[in-house]
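> here is my input; please provide its structure:
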Amino acid sequence: MDVVDLCSELNDFTEAALEAHLSGNQQCSGPSAYRCEECGDSIPEARRQALPGTQHCAPCKSALENLSKRGLR
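Here you go, the predicted model:
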């Protein structure tokens, strides 16, 4: 493997990681919030357990994803 091949592989990996990060497809990890960062309502325990690291309630997450798809957030 030469330097050109190595750089190409690293560039492909970097682009894929950036795309995954920007698309929001990466799963969060860590402690979940007890209250939604957007509206302040409590996040149900079932959601907190199912999605570790969640910071938003289901309605706010859905609204934020819709805004993101439109390019508004």
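
> CA atoms for contacts and neighbours, from now on please.
OK.

> check contacts around residue 57.
Shown in contact with residue 57 (CA atoms under 8 Å, 6 or more residues apart in numbering): 35-36, 41-44, 47.

> quick one more, to check against the first:
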Amino acid sequence: MAVGWSRDGAVQDQIDATVESEIELARKRLPTGESMANCQECDAAIPEARRKAMPGVRYCVACQSELEKKQKAETLYNRKGSKDSQLK
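Below you'll find the model as predicted:
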């Protein structure tokens, strides 16, 4: 079924592209390497249980929460910023 100016299946293609983009973004945000003993932001001690559960952790829970809030606010905009990503 054609919708507006888009071709058949274009809506599903947009959904798939958005999901793939978010998965890629989430993978990039995963920490890697050795965990830090102190928070990179506030220098508070990071509990050993957190360091074991999340290898490569760089922030305490409070700072990580704030960072994620900021990142979420940034992703509320148009995925690519182009008119092609705004299917009608």
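
> could you tell me the TM-score of the two chains?
Once the chains are overlaid, their TM-score stands at 0.62 when taken by TM-score structural alignment, normalised by the length of the first structure; 58 aligned residues with a CA RMSD of 2.8 Å.

> closest one of the contacts of residue 57 of the first structure to residue 64 of the first structure?
Distances from residue 64 of the first structure to the contacts of residue 57 of the first structure, taken as CA to CA, are shortest for residue 36 (12.2 Å).

> flag every buried residue along the top helix by length along the second structure.
In the second structure, taking DSSP state H as the definition, the longest helix is helix 10-29. Of the residues in helix 10-29 of the second structure, 10-11 count as buried by neighbour count, 16 or more other CA atoms under 10 Å.

> with stretch 59-76 of the second structure instead?
Across stretch 59-76 of the second structure, burial judged by 16+ other CA under 10 Å covers 59-60, 63.

> what's the closest of those residues to residue 24 of the second structure?
Nearest to residue 24 of the second structure among the buried residues of stretch 59-76 of the second structure: residue 59, at 21.2 Å, using CA to CA.

> once you drop chain neighbours, what's closest to the corresponding residue of the first structure for the closest one?
Here residue 59 of the second structure is matched to residue 56 in the first structure, going by TM-score structural alignment. Once flanking residues are discounted, residue 56 of the first structure sits nearest to residue 36: 4.3 Å by CA to CA, 6 or more residues apart in numbering.

> can you check residue 50 of the second structure too?
Distances taken as CA to CA, 6+ apart place residue 57 nearest to residue 50 of the second structure, at 7.8 Å, with adjacent residues excluded.
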